[in-house]
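Novice: take this sequence and fold it.
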Amino acid sequence: MRFFETANIDFMGKKKVYFFVSLFLILCSIGALIAHKGPVLGIDFRGGTFLQVGFKQIPPLEQVRGALSKDNWEGFTLQTQPSNNSIIIRVKQGESSKEDIAGRVLETLKGEFGDAVNPVPERIEFVGPVIGRKLITDTLKAIFGSLIVIVIFIAFRFKKWIWGFAGVVALAHDVFATIGFLTLLNVEITLVVIAALLTLAGYSINDTIVIFDRVRENIRSARKETPKQIINRSLNETLARTVNTSLTTILAATSLLVFGGEVIHDFALALAFGILIGTYSSIAVAVSLVHLFQYKNK
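Specialist: Here you go, the predicted structure:
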């Protein structure tokens, strides 16, 4: 990584390239969302049947998932409850009643695991679309509320509203591009994915603030350099830290993606792609907006 420690890249000379790359990402995301008629929502948001099935001894989740997949079940999630030897199965609600769905799931599991499955489900619940819509509303409120707080915090810390605006635009850019990417791959948006998006948001804004801090410090101490030269120097000075931190996190997320199994797959995928885009936006988008609006490209 010695190259990054001694780098002297003219980042601000490539602003048009950054904006075209970002425009491409946003248009691809919009295209994916239009093609799929919005993000692919999971059971948490669309509603479905909640079924808790007891076992004498909990089998591996992959074995349960394989049994349900073989019987043409789609759009389900699994969660173990080791304290009482049971597995929670969430199934998308079709035209069947929750009792019919529970009966068919139990039949499938008994065919695979025999007497190891308790004959009567411990719990059956239906989560309707009304609750799903409320969850979507609450999630959006939380996201927009956090964006407003971030704008106020950064604007207060850096004494200029444009810094807060640039940070939030870069953050929205990262989250929207990641949602578009997941939609393109037909990955469902579940609470696990929302957790990954919130993790990405925190990571991305922290990265942006670190770079903003260096720019502010260099502006205070510089006398003869232009704003463009100061911003370029600041980005080059923080480049090694930015790349090393991002690579470390992406490698960890990739390990989860490859070895973590189905349960953590979507979380790791969203996090790995999101951090990649977040690193790009912290370097290219956020600071470019500050240079464009506050310093008028000087």
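
Novice: going forward, measure contacts between C-alpha atoms and count neighbours the same way
Specialist: OK.

Novice: quick one: contacts for I250?
Specialist: When contacts are counted by C-alpha atoms under 8 Å, 6 or more residues apart in numbering, I250 touches L271, A272, I275, L276.

Novice: top of those by neighbour count?
Specialist: Per-residue neighbour counts (other C-alpha atoms under 10 Å) across those peak at L271, which has 29 neighbours.

Novice: A196 is in contact with that residue, correct?
Specialist: Yes: under the criterion of C-alpha atoms under 8 Å, L271 makes contact with A196 at 5.6 Å.

Novice: please state the offset of the longest helix along the chain from the chain centre?
Specialist: Across the chain, the helix with the greatest residue count (assigned by DSSP state H) is helix 227-259. Distance of helix 227-259 from its chain centroid, counting by C-alpha atoms, centre = their mean, to the nearest Å, is 18 Å.

Novice: ditto for stretch 262-277
Specialist: 7 Å.

Novice: list the buried ones in it?
Specialist: 262, 264-277 (16 or more other C-alpha atoms under 10 Å).

Novice: now show me the structure for the sequence below, then we'll compare the two:
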Amino acid sequence: MAAGFAQAGNQLYTGERSYPFIQRSNRWFLIAAVIILISVAIPLLRGGFNLGIEFTGGSEFTVSQTENTDVSIGEQAVADVSGQTATVTNIAPGTVRVQTEQLDEQQTLEVGAALQEGYGVAADQVSSTYIGPVWGAHVSQQMMIGLVIFLVLVTLYMAFYFRTWKMSLAAIAGLGFVVVTTVGIYAATNFEVTPSAIIGFLTILSYALYDTMVVFDKIRENLEPLHEQKDQTFTERVNLAINQTLVRSVNTSVVGILPVASILFIGSLLLGAGTLQDIALALFVGIIVGTLATIFVQAPLYARMRRNDADILSHTEEVLALREERMIEAGIASVTYSGTPLDEEGRPVAFPPLPEPEPEEEIEDEEEWDIVIEGGPADGAPAADGHSTESR
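Specialist: As a prediction, the model looks like this:
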């Protein structure tokens, strides 16, 4: 299996095998637009996000050193006292966190006593705190400031590194797609949005940017000799760059997903470490979406933004015209979606060479030919050497 995967990677790198990422960009853009609309519609239809207590404010109780970590006990204790629906989470072995809406002093004491009785712990093993919504608003404000600063720095860096603002714009558009999609999945799964989740959002932006830089750097490398060669068009060379980095992108994503999946599924679901699921879900979704965004959104968008440049159009017309001549002379029947010519039997012919000029016809016999010199003897008259000057 590993050998087959390595062989497939070599075929993608050399161009022997090619997937039409750029040639089918309209399809990818349509799918991306639908995903964005769904991601925006979900929180609107659900009435917003499931914000954590850090953003909404409320009361929080922590029960420690308990042998019974059943969440239903905490939910029932809050419901009996205040009639509210509590959010109960196992945050560590033997530790339970209970979050509710704001309670008054009397209700706080009664809920604490109910939790002490329900979990069978002493009074000093139940602690309570109150978190005001002002703190959550401050966190949201700082998050937005950090996001804006991050995007500005990324834009400037990519414009300086690649020497083109179009790559920066395509990269930022892809990052926006990653964030919107991840947020939409958070809303669809009703996962609680906490400061840990916000940290996860910012982390996936960095990861998605790394994959984008790898692919864009290969695109730049392939485009440097664009006008010096006449075998491939601009679109084909960009598509080749994506195929050449495809295996690396997949491998990097798998390596990143495996530990995150362990945290999400083993740590939070099996071991009950509920505090890890916020950041783990953001990372898990973001790594996958970030890789797909580079391949199906950012690189095709950059190609779309540049393909109508004057120099690109001129080069493309020249390549296609030369290719048509070579196909006619070499007997090529058709061209695949990736621009690979096919012979009459449908077999791929990568870049057919220009046909060799036919050698000049040689005189087979050694029959002697005489040259008639203007002003010489009349036709048929004997020449000085005794030969006839009759033309043959």
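
Novice: TM-score of the superposition?
Specialist: After superposition, the two chains reach a TM-score (TM-score structural alignment, normalised by the length of the first structure) of 0.86; 286 aligned residues with a C-alpha RMSD of 2.5 Å.

Novice: can you give me the buried ones in the longest helix of the first structure?
Specialist: Neighbour-count burial for helix 227-259 of the first structure, counted by 16+ other C-alpha under 10 Å, picks out 227-243, 246-247, 249-250, 253-254, 256-257.

Novice: what ranges do the helices span in the stretch 251-392 of the second structure?
Specialist: Using DSSP state H, counting those that start in this stretch, the helices of the stretch 251-392 of the second structure run over 277-293, 299-306, 310-330.

Novice: let's have the ones you listed in TSV, adding distance to T100 of the second structure.
Specialist: Below are the helices of the stretch 251-392 of the second structure laid out as TSV (distance: least, C-alpha to C-alpha, whole Å):
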stretch	distance to T100 of the second structure
helix 277-293	18
helix 299-306	46
helix 310-330	61
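
Novice: return the most buried member of the ones you listed.
Specialist: helix 277-293 (a mean of 24; mean count of other C-alpha atoms under 10 Å).

Novice: so how much does that one differ from the first structure once superposed?
Specialist: Here the mean offset of helix 277-293 of the second structure against the first structure after fitting is 1.7 Å, by mean C-alpha distance after the TM-score superposition for the first structure.

Novice: please enumerate the strands of the second structure.
Specialist: 50-51, 58-63, 87-92, 95-100, 126-131, 192-193, 334-335, 341-342 (DSSP state E).

Novice: could I get those as CSV with distance to G120 of the second structure?
Specialist: Formatted as CSV, the strands of the second structure follow (distance: least, C-alpha to C-alpha, whole Å):
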stretch, distance to G120 of the second structure
strand 50-51, 30
strand 58-63, 10
strand 87-92, 16
strand 95-100, 13
strand 126-131, 11
strand 192-193, 28
strand 334-335, 76
strand 341-342, 77
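
Novice: which one of those lies closest to L153 of the second structure?
Specialist: strand 192-193 (26.0 Å; C-alpha to C-alpha).

Novice: what's the match for I231 of the first structure in the second structure?
Specialist: Here I231 of the first structure is matched to V238 in the second structure, going by TM-score structural alignment.

Novice: show me what contacts its match?
Specialist: I22, I219, N222, L223, A299, A303.

Novice: how near is the third one to A293 of the second structure?
Specialist: Read it as N222 of the second structure. 20 Å (C-alpha to C-alpha, to the nearest Å).

Novice: now do the first one
Specialist: Taking C-alpha to C-alpha as the measure, I22 of the second structure and A293 of the second structure are separated by 13 Å.

Novice: got any residues that touch both of those two?
Specialist: Common contacts of I22 of the second structure and A293 (C-alpha under 8 Å, 6+ apart): none found.

Novice: counterpart of V21 of the first structure in the second structure?
Specialist: Using TM-score structural alignment, V21 of the first structure pairs with I31 in the second structure.

Novice: what sits closest to R123 of the first structure if chain neighbours are left out?
Specialist: Distances taken as C-alpha to C-alpha, 6 or more residues apart in numbering place Q52 nearest to R123 of the first structure, at 5.0 Å, with adjacent residues excluded.

Novice: so the one you found touches F126, yeah?
Specialist: No: applying C-alpha under 8 Å, one finds Q52 of the first structure not in contact with F126, separated by 11.9 Å.

Novice: out of those two, which sits in the busier spot?
Specialist: Comparing Q52 of the first structure with F126 by other C-alpha under 10 Å, the one with more neighbours is Q52, at 21 against 17.

Novice: contacting residues around the more buried one?
Specialist: By C-alpha under 8 Å, 6+ apart, the neighbours of Q52 of the first structure are S86, I87, I88, I89, P121, E122, R123, I124.

Novice: just the buried members of those residues?
Specialist: Among the contacts of Q52 of the first structure, those buried by neighbour count (16+ other C-alpha under 10 Å) are S86, I87, I88, I89, P121, I124.

Novice: the fifth one reaches L51, doesn't it?
Specialist: Yes: when contacts are counted by C-alpha under 8 Å, P121 of the first structure is listed as touching L51 (7.0 Å).

Novice: which residue packs closest to the residue positioned nearest the centre of the first structure, ignoring adjacent ones?
Specialist: Compute the mean C-alpha point of the first structure, and by C-alpha atoms, centre = their mean the closest residue is L197, 2.7 Å away. Nearest residue to L197 of the first structure in three dimensions, chain neighbours excluded: V175, at 6.4 Å (C-alpha to C-alpha, 6+ apart).

Novice: if anything else comes up later, I'll come back, but that's it for now.
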